[in-house]
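[1] missing the sequence, but the structure's below:
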């Protein structure tokens, strides 16, 4: 029997979804990784998340993790509306531990995305550009581009390549959740262009603006230098809780 099985979104070219499982960053013993569409083998602990995958977690906890002795939800996007829903009652009744990447959700410990544990954040290089644009591949139809400003989509390449691109800018303008999060973890100035409320659930949200206004609002970008330390501390503490279950 495996010790752990990690389930998250693995079949889409979204660099944040591919990088968000805690199984990439901690030693859990014999483990496997699965997409939410796959069947989970027998294991001591099933870990669901992270990512914006609340409904996927509910479905998986009820239908896809019968062979797991225990279940954990790690750093998943859970809104206040989700928290008040019957689906959350179902999830909490099926899982041994639940945490969310959203700050201030009653009864859900705040644990930011585990991707902050990556050593890619340890010694970022000096910026090469004053501004870079990191955009969501499917949510950017109304996002003006500037040919003078380097840009990259969240559906391109690896996490290492995305981090290198984000680090290359002194200021990061982005409508990607992980672009926002990773830029804050890198200590860069951030201007966020939210397309949903999921961007507004950090403990200290970065400045935001409408997509059409970003070029005029670049100087409002700010750093959040505490993000990396906080994210790592909370993930280490939650990891300890999970390992105490085994």
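    Received the coordinates, thanks. All values derive from a computational prediction rather than experimental measurement.

[2] please count neighbours and contacts with C-alpha atoms only from this point.
    Fine.

[3] quick check: residue 162 vs residue 88, distance?
    According to CA to CA, to the nearest Å, residue 162 and residue 88 sit 33 Å apart.

[4] and the top strand by length along the chain, what does it pack against?
    Criterion DSSP state E: the longest strand present in the chain is strand 68-76. Packing partners of strand 68-76 (3 or more CA pairs under 8 Å, 6 or more residues apart in numbering; DSSP states H and E): strand 43-48, strand 97-100.

[5] give me the helices and strands touching whichever strand or helix holds residue 17, please.
    Per DSSP states H and E: residue 17 is located in helix 15-19. Helix 15-19 sits against helix 159-167, with contacts defined as 3+ CA pairs under 8 Å, 6+ apart.

[6] let's see 6 Å
    Where contact means 3 or more CA pairs under 6 Å, 6 or more residues apart in numbering; DSSP states H and E, helix 15-19 is not packed against any helix or strand.

[7] what residues does that helix touch?
    Residues lying outside helix 15-19 but in contact with it, judged by CA atoms under 6 Å, 6 or more residues apart in numbering, are 9, 10, 154, 155, 159, 178.

[8] narrow those to those in helices?
    Here DSSP state H is the test, and the contacts of helix 15-19 give 159, 178 as lying in helices.

[9] just the closest of the contacts of helix 15-19 to residue 233, please.
    residue 178 (18.5 Å; CA to CA).

[10] okay, buried residues for the longest helix that the chain contains please.
    Selection of the longest helix in the chain by residue count, based on DSSP H, yields helix 227-243. Applying a neighbour-count criterion of 16 or more other CA atoms under 10 Å, one finds 227, 228, 231, 232, 233, 234, 235, 238, 239, 242 buried in helix 227-243.

[11] pasting the second one now:
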């Protein structure tokens, strides 16, 4: 590694440590409600998995969970100021057991323990490890969700209260869609760049999770069966009672209450024959989130 890269890495590590130290060692306040999540502009699932989209009680802009390490000190200091002074809703999305979010989630865990008066809620977060040996075998989260006063996790068989992704509340799922194709392929945006994978499905309609929400939901709605390696395509397909085959790229697919067929891109078309659809998932997920919301806002506003 070059001296320049070593210096850059050391500087980045120092920035992270400083941010964490400043947050943990300041008096905490509970002013407004701030939603912190992965505000990714290229992944429609990341965008719509945040509760601020669906509840007027959260009347401020979301805070990007990655801004704690931003090179721009103004953005970084805004992150510190927002976290220190406000009530926090962390989530949704695959923020647990993922290296890119580990320091932030440990920060919130320590913040909850060190400042018990601080109001922090986890909403619809889930595990998201890329370690293939853990696919279907992950035993515990990398933070103790029980240290938070209220913790809703989207993983059905893990600790925390089961709260599936809040995106089920989007009104687009109230619409009816005409089925015009038997099998639709919906890639994760990174997979969509892999020509050797995409070419295997040259005779099938395709999209990816970096499209806009309406286009993606209309694509799902027009398909009888979906093949995907996107968590939210899997989830939204089940909300719309579609048959789903998943090619997993993370542990996150394995703990949803309703199971897809797990496959590979090579075998996915054939495995569509094994897929089944589930009824009532949309109503169930909405009811869980609305009940959870009542508890969350009662706590945060008390």
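    Received it, and whenever you're ready, just let me know what you need. Because the structure is a prediction, the values reported are computed rather than measured.

[12] can you list contacts of the longest strand of the first structure?
    Identification of contacts with strand 68-76 of the first structure by CA under 6 Å, 6+ apart yields 42-52, 95-101, 111-113.

[13] map residue 155 of the second structure across to the first structure for me.
    The equivalent of residue 155 of the second structure in the first structure is residue 102 (alignment by TM-score structural alignment).

[14] does residue 269 of the second structure belong to a helix or a strand, and which?
    helix 268-271.

[15] what stretch of the first structure does that helix fall on?
    Mapping helix 268-271 of the second structure onto the first structure (TM-score structural alignment) gives residues 214-217.

[16] and that stretch, what's buried?
    So, applying 16+ other CA under 10 Å, buried residues of stretch 214-217 of the first structure: residue 214.

[17] can you check stretch 96-110 of the first structure too?
    97, 98, 99, 100, 101, 102, 103, 105, 108, 109, 110.

[18] residue 111 of the first structure is in contact with residue 103, isn't it?
    No: taking CA atoms under 6 Å as the definition, residue 111 of the first structure is not a contact partner of residue 103, at 8.4 Å.

[19] could you find the closest non-adjacent residue to the counterpart of residue 166 of the first structure in the second structure?
    Applying TM-score structural alignment, one finds that residue 166 of the first structure aligns to residue 220 in the second structure. The spatially closest residue to residue 220 of the second structure, leaving aside those adjacent along the chain, is residue 237, at 6.2 Å (CA to CA, 6 or more residues apart in numbering).

[20] any idea what the one you found aligns with in the first structure?
    In the first structure, residue 237 of the second structure lands on residue 183 (TM-score structural alignment).

[21] can you classify its match by secondary structure?
    helix (DSSP: H, G, I helix; E, B strand; the rest coil).

[22] state the span of the second structure onto which the longest helix of the first structure is aligned.
    Going by TM-score structural alignment, helix 227-243 of the first structure lines up with residues 281-297 of the second structure.

[23] more neighbours: which of residue 162 and residue 88 of the first structure?
    For residue 162 of the first structure versus residue 88, the count of surrounding residues by other CA atoms under 10 Å is larger for residue 162: 22 against 18.

[24] the more buried one and residue 219 of the first structure, how far apart?
    23 Å.

[25] circling back: quick check: the two most widely separated of the buried residues of stretch 96-110 of the first structure?
    97 and 103 (16.7 Å).

[26] in the second structure, which helix is the longest?
    Longest helix of the second structure, by residue count under DSSP H: helix 3-24.

[27] what span of the first structure is it aligned with?
    By TM-score structural alignment, helix 3-24 of the second structure lines up with nothing in the first structure.

[28] buried set for that helix?
    15, 16, 19, 20, 23, 24.

[29] between the residues you listed, which is nearest residue 194 of the second structure?
    Here the nearest of the buried residues of helix 3-24 of the second structure to residue 194 of the second structure, counting by CA to CA, is residue 16; it sits at 33.1 Å.

[30] from residue 6 of the second structure, how far off is the closest one?
    Using CA to CA, one obtains 16 Å as the distance from residue 16 of the second structure to residue 6 of the second structure.

[31] same deal with residue 213 of the second structure?
    40 Å.

[32] for residue 17 of the second structure, same thing?
    From residue 17 of the second structure to residue 6 of the second structure the distance is 17 Å (CA to CA).

[33] re the thing from before, tell me how many other residues surround the residue nearest to residue 220 of the second structure.
    Residue 237 of the second structure, neighbours per other CA under 10 Å, totals 25.
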